[in-house]
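> here is a sequence with its predicted model. Questions after.
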Amino acid sequence: MLPRFADIFQQGNRWLNWLEKQPEGSVRPVVIESVTKIMACGTTLMGYTQWCCSSPDCCHTKKVCFRCKSRSCPHCG
C-alpha cells in the first residue's frame, strides 16, 4: 500500500522540523494552512460522522472522517 501524501510530511516530524529551520515570515501563512489541512484530511481531526447499524441485534458502528476540501489536497483538489 502506498503511503498517504500526508504521511510523507508527518514521518519523523519532517514538516515541523523543516518549518522550524525557515526564517521567520519566509513561509507564507497560506502554505502553512494548506499543509496543515492536508495532514489532517480524512482523520478525526477534521471531524467525523458516526454511522450505526439499524438492526437492534447489531451494535456495529463506523466513523466516517471528513475531508479538508482544499484545492491543494491530493484527495480533495
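That came through fine.
> every contact and neighbour count from this point should use C-alpha atoms.
Fine.
> now the strands for this structure?
Using DSSP state E, the strands of the chain run over 48-52, 61-65.
> so what touches the first one?
Which is strand 48-52. 59-66 (C-alpha atoms under 8 Å, 6 or more residues apart in numbering).
> kindly reformat the residues you listed as TSV containing distance to residue 21 and neighbour count.
Conversion of the contacts of strand 48-52 to TSV gives the following (distance: C-alpha to C-alpha, whole Å; neighbours: other C-alpha atoms under 10 Å):
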residue	distance to residue 21	neighbour count
59	49	9
60	46	10
61	43	11
62	40	11
63	37	13
64	36	14
65	32	17
66	31	16
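> included below, for side-by-side comparison, is a second structure:
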Amino acid sequence: MTRSGGDFQPRPLKRLFTANQCWTSFLDAGGLRDIEVEAVTKMLACGTRILGVKEYNCDKPECPHVRYVTNSCGSRACPSCGKKATDLWIATQLNRLPDCDWVHLVFTLPDTLWPVFESNRWLLNDVCRLAVENLLYAGSDAQWNENSR
C-alpha cells in the first residue's frame, strides 16, 4: 500500500520496539517499572486484534462490503492515542498562560540526588510542588514582580 508516493508504515514506534527483539531484550534485562512495561505493552497491542475488533457492515443487505476496525489502547503514552490528549492539554495550557514570548522554567536536581528519586519516584511530585511554591512566593514580592512596577 502506498501513500503520497512512498510506502505506508503504520505506527513506526511499534516497529522500533519490535525490531530485533528489542523490547524482549529490555524486559529480560529487568529494571523497568511496572508502569513502563504497561505503557509499552498497551502501545504494542494498540491497533491489533489483541484489543478487539469492530465489524462494520453496509446497511444494504445485497452489499457484501465489510470493514473491520481494530480497537485502540487509549493510553496517553501511545503515540497514536496520546496525540489527541496531548493536543487538548496544549490547547488548555495555551489558554491559561500569559501571552508572552517565553514561558519556560527549568528545575534541575544534582546528580547525587537521583538515586533517592529513582527508588522513590513519588517524591518528585513533592519536590516540583515545593519548587513551584517557592517561585510563586518569590514572584509575589513586589521587588521581583515586573508587572507591579
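In hand now; what should we look at? Computed from a prediction, not measured in an experiment: that's the story for all the values here.
> residues near the aligned residue in the first structure for residue 49 of the second structure, how many?
With TM-score structural alignment as the criterion, residue 49 of the second structure lines up with residue 44 in the first structure. For residue 44 of the first structure, the neighbour count with other C-alpha atoms under 10 Å is 14.
> hang on, residue 44 of the first structure packs against residue 68?
No. Using C-alpha atoms under 8 Å, residue 44 of the first structure makes no contact with residue 68, being 11.2 Å away.
> residue boundaries of the helices in the first structure?
Using DSSP state H, the helices found in the first structure span residues 5-10, 14-21, 29-40.
> got a markdown table for those helices, with distance to residue 77 of the first structure and mean neighbour count too?
Formatted as a markdown table, the helices of the first structure follow (distance: least, C-alpha to C-alpha, whole Å; neighbours: other C-alpha atoms under 10 Å):
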| stretch | distance to residue 77 of the first structure | mean neighbour count |
| --- | --- | --- |
| helix 5-10 | 13 | 15 |
| helix 14-21 | 20 | 12 |
| helix 29-40 | 10 | 16 |
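> with distance to residue 50 of the first structure as extra columns, can I get the ones you listed in TSV?
As requested, the helices of the first structure are exported to TSV (distance: least, C-alpha to C-alpha, whole Å):
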stretch	distance to residue 50 of the first structure
helix 5-10	23
helix 14-21	30
helix 29-40	18
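> quick one: which of those helices is nearest residue 76 of the first structure?
Nearest to residue 76 of the first structure among these is helix 29-40 (9.1 Å), distances taken as C-alpha to C-alpha.
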